[in-house]
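Asker: what follows is a protein structure lacking sequence information:
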């Protein structure tokens, strides 16, 4: 079977698809990734083959400007954000659509898989050539973008003889029941974290003398006032009897200034490399980070960033495995106390491990391969 995997050129979109792509390859199927050429190093790092469907591309420019190149204002509400994100991915589809249609026509895949944001070009190309297509969620809290995609892509849909956005033949949902998934009429698939390959730090391979706390807030979180405020947060958490690992972008580390002796400024780290060596994670609520921590059975302190899946974060908080600290309530002492509570309460660690076991009960990507084989064979 030949399978075309379509993704936008962004790590949070592509990484959730990699385990399924590996499972398909391990089962003897031919997998090809379609994405703009600027994403080639990431696809190559995942050990997968790629067909570029656009040249170099800056996702920030695509999402932040309209078709005429005018700068767009930042959305004020969650509803506006969903609409804006959908229109942004439609503009990405405008660039990649015709090359994707041509690729599907020439390579003739038996199945097309697209992630749940930049799926439009894959969906249209599959419909044009009569190939079944599958939508794969990228984590909990997927925004509803289909309506905005259809509205923005109305000229392209009409050009290809379509009156609406093609509906997927199958939806794979990697959000486990405790976090609100899988959605009705979807097929569950286990979330398996993937991170770019590389050297695992020496400290992550050794048991810690004290609890090891990972802080990974992406880049700078505006709601905590940037690097000076982050440094204050770290100093407060470092007052606990812990070893604190700060995993932020490499260029941000110098801006943190002098740090306490029990703080490791690790720079950027692949979560799959370091989470098994940690006992607690503090992060901004990104779906991939949240799911990777849950997969490894870690208690979590989440300071939700803008646009993060609040409903799913609160479902996890209700299990006891997660503590949410709203940005408006965030102070150095509040963050320190949240970490202390999770570390001192054995019941919280047990609930985090129960969440890990819950995720493990979902069908693995390898099991889902059989479902995809049946779908392709039926067509």
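Answerer: Yep, it's here. Just so it is clear, the model here is predicted, and its values are computed rather than measured.

Asker: every contact and neighbour count from this point should use C-alpha atoms.
Answerer: OK.

Asker: how about the helices in the stretch 1-150 of the chain?
Answerer: 11-14, 18-26, 40-45, 59-64, 78-107, 120-129, 146-152 (DSSP state H, counting those that start in this stretch).

Asker: and those helices, which is most packed in?
Answerer: Counting by mean count of other Cα atoms under 10 Å, helix 120-129 has the highest mean neighbour count of these, with a mean of 24.

Asker: elements contacting that one?
Answerer: With contacts taken as 3 or more Cα pairs under 8 Å, 6 or more residues apart in numbering; DSSP states H and E, helix 120-129 sits against helix 78-107, strand 111-115, strand 133-136.

Asker: need those in TSV with distance to residue 347, can you?
Answerer: Shown next, in TSV, are the helices and strands packed on helix 120-129 (distance: least, Cα to Cα, whole Å):
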stretch	distance to residue 347
helix 78-107	34
strand 111-115	36
strand 133-136	34
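
Asker: can you pull out the strands in the stretch 251-379 of the chain?
Answerer: Along the stretch 251-379 of the chain, counting by DSSP state E, counting those that start in this stretch, strands occupy 263-265, 280-283, 300-302, 322-324.

Asker: centre of the chain to the second one, how far?
Answerer: The gap between the average C-alpha position of strand 280-283 and the chain average comes to 16 Å, counting by Cα atoms, centre = their mean, to the nearest Å.

Asker: mind giving me the packing neighbours of that strand?
Answerer: By 3+ Cα pairs under 8 Å, 6+ apart, strand 280-283 packs against strand 212-216, helix 287-295, strand 300-302, helix 332-344.

Asker: want to compare, so here's the second one:
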């Protein structure tokens, strides 16, 4: 069959989807990855065939716009998606304008540059299955236009699906004349343009591929298909110092590729974190972007590097301190390592809360993490056996999920079920 992946041009969005694309390709299926033209090189570096569509747009400029619009940026999800963090916020008067803002300020701007070209390609190539990252609604539009089965592949908590559940529940309680739906109205306009009508699969897919283990999920009332997260860090080299077993417990400090490379700064104060670990009998490995290394005082027990593949570093560690980015957290969890998470924004606080509730780690809000707190929590993770045991339990939970190769037959069955019969 033909499988089309659709993603926004962001490395942290691409990397979690690569193993599934490889699995489909090695099973004999034809796989293409569509994104903005300037992202084609990164897709090619992952060994995949790129389809440049539309025009390039600076996605980080959109982030800046969102920060100007929302006064709650920096403390988790903003409305309407903050119902994932706090279901009490799920009221019609709050969610309806929140959805309208999200469609107008985020979804339209992120997706508009590629929709027309993407649909043209999909109608021409006729994929059987379109797999799209949840914010890339252009994938759902293209699947509707060409009659393909439509699947979302999650890279973190399903904030879009859970929010949609709340919204549809509230919408059903309103009088018929008051059932506005900004997302359905926006996507429905494209459905009609291409000869169809809006159906809910345009918003949430026919099914959802979920890479989080059960204890870290926030599931919507949808057809969920579990998939084991397989770490892929892109082009990477394992340094020779990592070949040797550490002489002391190793503590990694990694705060995210995007913050360091794009903004040359982190929410967490790096110097504070290094100072917190300086007097512990540990070996510290901190992956800090070169631009953010300037003027750092590096303790004697610390090694500062711009990058090292996490799937090579994490298994050698006793504790990993991180920002609770989904890829970082799940990669580390897959090796059974306790974590101290220092979240700040978007999905990080909720993912950190779920991880801590599972017992595999501890958490401090990133912008409030003091030297004393970091030191105290790391000592607990090193000294209290329960954290290591719960981290191993979480690892086992992850390893019980089907690998990308094992999932391929199920995707074949679901594609046959959901693609239009006329194709």
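Answerer: Noted; the coordinates are in hand. Predicted model, so just to flag it, every value in this text is computed and none were measured.

Asker: structure 1: which residue goes with residue 379 of structure 2?
Answerer: With TM-score structural alignment as the criterion, residue 379 of structure 2 lines up with residue 340 in structure 1.

Asker: quick one: the spatially most central residue of structure 2 from residue 80 of structure 2, how far?
Answerer: Closest to where the C-alpha atoms of structure 2 average out (Cα atoms, centre = their mean) is residue 155, at 3.2 Å. For residue 155 of structure 2, the distance to residue 80 of structure 2 equals 19 Å [Cα to Cα, to the nearest Å].

Asker: and the helices of the stretch 1-150 of structure 1 as CSV, adding distance to residue 188 of structure 1?
Answerer: Formatted as CSV, those follow (distance: least, Cα to Cα, whole Å):
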stretch, distance to residue 188 of structure 1
helix 11-14, 18
helix 18-26, 12
helix 40-45, 25
helix 59-64, 29
helix 78-107, 24
helix 120-129, 20
helix 146-152, 20
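
Asker: those: which one's closest to residue 179 of structure 1?
Answerer: With Cα to Cα as the measure, helix 11-14 is the member of these nearest residue 179 of structure 1 (18.2 Å).

Asker: my guess is the match of residue 379 of structure 2 contacts residue 241. True?
Answerer: No: Residue 340 of structure 1 is beyond contact range of residue 241, at 9.4 Å (criterion: Cα atoms under 8 Å).

Asker: which one of these two is surrounded by more residues?
Answerer: Taking other Cα atoms under 10 Å, residue 340 of structure 1 and residue 241 do not tie; residue 340 has more neighbours (15 against 12).

Asker: hmm, back to that, residue contacts, the match of residue 379 of structure 2?
Answerer: With contact set as Cα atoms under 8 Å, 6 or more residues apart in numbering, residue 340 of structure 1 has these partners: residue 240.

Asker: do residue 252 of structure 1 as well
Answerer: Applying Cα under 8 Å, 6+ apart, the residues contacting residue 252 of structure 1 are 219, 227, 267.

Asker: change it to 10 Å
Answerer: 219, 220, 227, 265, 267, 268 (Cα atoms under 10 Å, 6 or more residues apart in numbering).

Asker: equivalent analysis for residue 297 of structure 2, please.
Answerer: 270, 271, 274, 275.

Asker: now, which of those sits nearest residue 405 of structure 2?
Answerer: residue 270 (38.9 Å).

Asker: what residue of structure 1 takes the place of that closest one?
Answerer: So residue 270 of structure 2 corresponds to residue 230, using TM-score structural alignment.

Asker: element containing its match, please.
Answerer: Using DSSP states H and E, residue 230 of structure 1 maps to helix 227-237.

Asker: next SSE after that helix?
Answerer: Next along from helix 227-237 of structure 1, by DSSP H and E: strand 243-246.

Asker: right, so of the helices of the stretch 1-150 of structure 1, which gets closest to residue 255 of structure 1?
Answerer: Among these, helix 59-64 sits nearest to residue 255 of structure 1 (Cα to Cα), with 23.9 Å.

Asker: buried residues in stretch 216-230 of structure 1?
Answerer: Under the neighbour-count criterion of 16 or more other Cα atoms under 10 Å, stretch 216-230 of structure 1 has 216, 217, 218, 219, 220, 221, 224, 227, 229, 230 buried.

Asker: now swap in stretch 409-423 of structure 2 and tell me
Answerer: For stretch 409-423 of structure 2, using 16+ other Cα under 10 Å, the buried residues are 411, 414, 415, 416, 418, 419.

Asker: which of the residues you listed lies closest to residue 328 of structure 2?
Answerer: Out of the buried residues of stretch 409-423 of structure 2, the member with the shortest distance to residue 328 of structure 2 (by Cα to Cα) is residue 411, at 26.1 Å.

Asker: over in structure 1, tell me which residue corresponds to the closest one.
Answerer: Under the alignment (TM-score structural alignment), residue 411 of structure 2 maps onto residue 372 of structure 1.

Asker: how close does that match get to residue 208 of structure 1?
Answerer: From residue 372 of structure 1 to residue 208 of structure 1 the distance is 43 Å (Cα to Cα).

Asker: state the distance from residue 335 of structure 2 to residue 383 of structure 2.
Answerer: From residue 335 of structure 2 over to residue 383 of structure 2 (counting by Cα to Cα), the distance is 19 Å.
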